[in-house]
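Participant: compute the structure for the input listed below.
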Amino acid sequence: AKAIEYFVVEDLSNWYIRRSRRRFWKSGWDEEKKSAYETLYQVLVELSKLCAPFIPFVSEILYGVLVKPLATGKESVHLEDYPLSNESQIDETLLRSMELARKLATLGRAVRNKVNIKLRQPLRKAILVVPREEERRFILPLADLIQEELNVKELEWVTHLPESVDIELKPRFAILGPRYGKKVQEIARFLTGCDRVRSRNFLEEGHLAFSLDGEEVILKKDEVEIVLKSREGFAIESDEGYAVILDTKLDAELKEEGIIRDFIHTVQTTRKENGFDVEDRIELYLLAGTDPAFANILKKYTHLVQDEILAEAILFQETGVGTEEVREYQLDGKRILFALRRRS
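Facilitator: Alright, predicted model coming up:
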């Protein structure tokens, strides 16, 4: 049951559905949109069977909503055979590459949280540390996906941490003390003077061996705190030898696009509040009283905004909508007045 819960929340909802949103709401009915819906349908049907022993009533409702209108299933989900995996359909290389892509995306989000930069704010560059050549080779086909998840303009792939990143090793005295007693101070001195190559190997391999008074000491990651320090304007997070370094400097162009991404998020929220369906096409009105600087930025990014919010048109005008439809929003110190209408 825990494994199913993790799959639904992390794999299905937070990853597949979120990553496929544009495929679901795009115009027309091409093969890409068709395959997205068919995949989600198949997953939900099998999920209703998997959940049946744990949440029998909810599973029955889900199964009925999905299967009965098409008359493709049995009278009840509880009459179905319990699903079994088909190992011939498992692509191990794809699974490994997607798992690594998600790890790098998670590290990227951790970097942004550390420096308090929202994911909607584009950044110039990400340096990705992937130690093994084989992994870099099979993850490169997912480079566009990773770049989109990190929301950066450029990716740089490297094998080791750049020289601009300092590695500092600090002993965890609470763990090392009971194990090594009086020798813990000597271990601390060794870690303080540890050269970059050994520190980097420890970061990537997870253990550090050295001799102390003729006795071999092998330290593991849980015994040592690893502190990574990047130069000003960059921030880093790492895990198990992998790392993501983000260029956190914001120029005028990046700031403008960040403002537009925030505005898109606001419009999407307003769509939901107005009860619009996910595929509804709309018209966006930018009204008098809006900060002129924002209006100029919006004009530069008109096509991007239209694609993201499914707007058939963006109209810059003073009047033409009822006051009850107008939304006021403050963004980066700029006042914005706008309204949405469903396109008939």
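
Participant: switch to C-alpha atoms for all contacts and neighbour counts from now on
Facilitator: Fine.

Participant: part of a helix, is Thr164?
Facilitator: In this structure residue 164 is Ser, not Thr. No. Ser164: not assigned to a helix; according to DSSP: H, G, I helix; E, B strand; the rest coil it is coil.

Participant: now do the SS call for Glu216.
Facilitator: strand.

Participant: got the contact list for it?
Facilitator: Ala209, Phe210 (CA atoms under 8 Å, 6 or more residues apart in numbering).

Participant: same check, this time on Thr192
Facilitator: Here Thr192 is in contact with Glu168, Leu169, Lys170 (CA under 8 Å, 6+ apart).

Participant: ditto for Gly108
Facilitator: Leu150, Glu237, Val244, Ile245, Leu246.

Participant: now it: how far from Lys2?
Facilitator: 26 Å (CA to CA, to the nearest Å).

Participant: likewise for Arg189?
Facilitator: In terms of CA to CA, Arg189 sits 44 Å off from Lys2.

Participant: thinking again about what came up before, with respect to Leu250, which of the contacts of Thr192 is nearest?
Facilitator: Ranked by distance to Leu250 (CA to CA), the contacts of Thr192 are led by Glu168 at 27.7 Å.

Participant: my guess is the closest one contacts Leu203. True?
Facilitator: No. Under the criterion of CA atoms under 8 Å, Glu168 is not in contact with Leu203, lying 10.3 Å apart.

Participant: more neighbours: which of the two?
Facilitator: Leu203 (23 against 19; other CA atoms under 10 Å).

Participant: let's see this one next, to set against the first:
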Amino acid sequence: HAIATMLFDNVAYKNLIVNELILDKTGQKMSKSKGNTADPFVLFDKYGADVTRWYLVTTSPPWRPTLFDEEGLVEVQRKFFGTLVNTYSFFVLYANIDGFNYSEEKIPFENREEIDRWIISKLNSLIVEYKDLMDNYDVTKAARAVSTFTLDHLSNWYVRRCRRRFWKSEMNDNKLAAYQTLYECLVTVCKLTAPFAPFISEEIYQDLNSVTGKENFESIHLADFPAVGTIDKELELRMEIAQRVVYLTRAMRAKSNLKVRQPLKKIMVVVDKDKREPLSKMKNVILDEVNIKELIILEDDSEIVSKSAKANFKSLGPKFGKKVQLISKEVKDFTSAQIKALEDGNSVKLTIDGEEFSIELEDVEIVSSEIKGWFVESDGGVTVAIDTELDEGLIAEGLAREFVNRIQNMRKDAGFEVVDKINIKFTGSELLNNAVESFTKYVAGETLAENVEISDKLNGGFKQDWQIGDQSCSIQIERISF
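Facilitator: Below is the predicted model:
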């Protein structure tokens, strides 16, 4: 400050963030004598400076001691940077195939698909949150917000749900909107990442902008801060409710060993009254995500959970004395309506031998049990029940979806391009053969197959043997030359 005042008649800086000590993973001070030091230059060579910086910023606020664990660098490299690069690579792969360079007129926000409008709204909400956090020097929460957006919203939801739009052969407004939306997200994420990971953000920005020429800045570090565009909070809320139902349903599938590729018949959801209409608007999104045929929204969980009541003698005894045994018999016979009244905060009136008694929620224990054939779970104000019983049609469709998965793996193993057309020959059990035959059109559409044929003569192309559940099969794929 003294030098700055002497030379420029002003202070050197107004605010300053000072890093606290970096300790080892057990909280001990790093020391050569203890052998617990970490050589930053080794870390830079092994993981990169960006990964190291991002890890240190997101692990804990700079003004608090940081417990350094190299495993954290591995996780950051894999999760955040791996996801960012994979998302960028996905965009580049299909943009190069279609020759997208953003030369077309920008499609207005209101003319884009709902999921485009949602991710743009989430992006703009992120910009607002990020700017507020950075203005208050909360760099840790700012970087974490960028990470959450990139992982949970951009990659795991938007890109995954929009893959089919990029796969389409023809370029139309729908596909163009997907390209423009993903491009805008990538550029903005890079700008928000740049203060913490300057190298990879610069490289991705330069690669994108060199093709489109949308900005005239020499470097991302000289670019303007992203402007805030349209924010649709109602749409964000709808999608958040849908995501909550989807994530809970996926967890339930995992617990009951039901793969997402296995379609199910029905899902029933219980949410608060103010969330029922938003949930109803997202029915198709939810059904597509969880691979279930029908969604029913309920007012309460009486249809999916069987409830009974029994006396809580610790509460009833002191209140009703000798009458407690008579009252406990009445409580045991409570109807679902009486139980619901208690759960809603109301009392239930009982008349025994001409005497009236008022029963409150604390006077009873409510026992819940799932309806046979259904799996029920609740979390964060959402109760979900899925019908786990499978009929022949659902089993056949599940086998066909698993068959498609094996074909996709084979395409990668064989080194085929994403646009290559193929022929499929296969042989397997009667159940598997019938399932694939029933869903031939679906299989062909998902795998870019011109022909799907049952044959014992698998003597050409790329062949692999598979076990799909209890069903064995051999599959051959062959690239079609035009």
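
Participant: and the helices in the first structure?
Facilitator: With DSSP state H, the ranges of helices along the first structure come out as 2-6, 18-19, 21-25, 31-51, 56-67, 92-115, 133-139, 143-150, 173-180, 184-192, 196-205, 252-273, 292-300, 302-309.

Participant: on that earlier part again, which of the contacts of Thr192 of the first structure lies closest to Ile282 of the first structure?
Facilitator: Closest to Ile282 of the first structure, out of all of these and judged by CA to CA, is Glu168, at 53.7 Å.

Participant: apart from its neighbours in sequence, what residue is nearest that closest one?
Facilitator: Of all residues not flanking Glu168 of the first structure in the chain, Val227 sits nearest, at 5.0 Å (CA to CA, 6 or more residues apart in numbering).

Participant: what's the burial count for that neighbour?
Facilitator: Val227 of the first structure: 12 surrounding residues under other CA under 10 Å.

Participant: how about the one 3 residues further on?
Facilitator: Other residues within reach of Ser230 of the first structure, judged by other CA under 10 Å, total 18.

Participant: do Asp332 of the first structure as well
Facilitator: Neighbour tally, Asp332 of the first structure, other CA under 10 Å: 11.

Participant: separation between the aligned residue in the second structure for it and Ile395 of the second structure?
Facilitator: Alignment note: Asp332 of the first structure maps to Gly469 in the second structure; criterion TM-score structural alignment. With distances taken as CA to CA, Gly469 of the second structure is found 11 Å from Ile395 of the second structure.

Participant: same check, this time on Arg244 of the second structure
Facilitator: Arg244 of the second structure is 27 Å from Ile395 of the second structure, by CA to CA.

Participant: then Asn423 of the second structure?
Facilitator: For Asn423 of the second structure relative to Ile395 of the second structure (CA to CA), the value is 25 Å.

Participant: picking up where we left off before, which pair in the contacts of Gly108 of the first structure spans the largest distance?
Facilitator: Leu150 and Glu237 (13.0 Å).

Participant: more neighbours, these two?
Facilitator: Comparing Leu150 of the first structure with Glu237 by other CA under 10 Å, the one with more neighbours is Leu150, at 27 against 22.

Participant: translate the more buried one into the numbering of the second structure.
Facilitator: So Leu150 of the first structure corresponds to Val290, using TM-score structural alignment.

Participant: swap in Glu237 of the first structure?
Facilitator: Glu237 of the first structure maps onto Glu377 in the second structure, by TM-score structural alignment.

Participant: wait, that match touches Ala385, no?
Facilitator: Yes. Counting by CA under 8 Å, Ala385 is a contact partner of Glu377 of the second structure at 6.6 Å.

Participant: the residue opposite Glu402 of the second structure in the first structure once aligned: neighbour count?
Facilitator: For Glu402 of the second structure, the aligned position in the first structure is Asp262, judged by TM-score structural alignment. Residues lying near Asp262 of the first structure (other CA under 10 Å) number 17.

Participant: hang on, the earlier thing: more neighbours, Arg189 and Lys2 of the first structure?
Facilitator: Taking neighbours as other CA under 10 Å, Arg189 of the first structure and Lys2 compare with Arg189 leading, 12 against 7.

Participant: now do the same contact list for Val269 of the second structure.
Facilitator: Contacts of Val269 of the second structure by CA under 8 Å, 6+ apart are Val245, Leu295, Ile296, Ile297, Leu298, Val382, Thr383, Val384, Ala385.

Participant: let's see 7 Å
Facilitator: Each residue near Val269 of the second structure by CA atoms under 7 Å, 6 or more residues apart in numbering is listed here: Ile296, Ile297, Leu298, Thr383, Val384, Ala385.

Participant: whichever of those residues end up buried, select them in ChimeraX.
Facilitator: To isolate the buried subset of these in ChimeraX, counting by 16 or more other CA atoms under 10 Å, use the following:
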select :297,298,383,384,385
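
Participant: of the contacts of Val269 of the second structure, which are reproduced in the first structure?
Facilitator: On the basis of both residues aligned by TM-score structural alignment, their matches' CA atoms under 7 Å, what survives of these in the first structure is Ile296, Ile297, Leu298, Thr383, Val384, Ala385.

Participant: distance check, the nearest residue to the fourth one once chain neighbours are set aside against Thr388 of the second structure.
Facilitator: By that I understand Thr383 of the second structure. The shortest distance from Thr383 of the second structure to any non-neighbouring residue, by CA to CA, 6+ apart, is to Val270 (5.0 Å). Using CA to CA, Val270 of the second structure is found at 18 Å from Thr388 of the second structure.

Participant: what is the equivalent residue in the second structure for Glu38 of the first structure?
Facilitator: So, by TM-score structural alignment, Glu38 of the first structure is matched to Gln180.

Participant: share the number of residues neighbouring that match, please.
Facilitator: 20.

Participant: next one: Leu43 of the second structure
Facilitator: Leu43 of the second structure has 15 nearby residues by other CA under 10 Å.

Participant: for Val211 of the second structure, same thing?
Facilitator: Neighbour tally, Val211 of the second structure, other CA under 10 Å: 12.

Participant: what is the neighbour count of the residue nearest to Thr383 of the second structure?
Facilitator: 24.

Participant: what's it aligned with over in the first structure?
Facilitator: Using TM-score structural alignment, Val270 of the second structure pairs with Val129 in the first structure.

Participant: can you map out the strands along the second structure?
Facilitator: With DSSP state E, the ranges of strands along the second structure come out as 22-24, 66-68, 264-270, 292-298, 305-311, 348-352, 355-359, 364-370, 374-379, 382-387, 422-428, 449-454, 462-468, 471-479.
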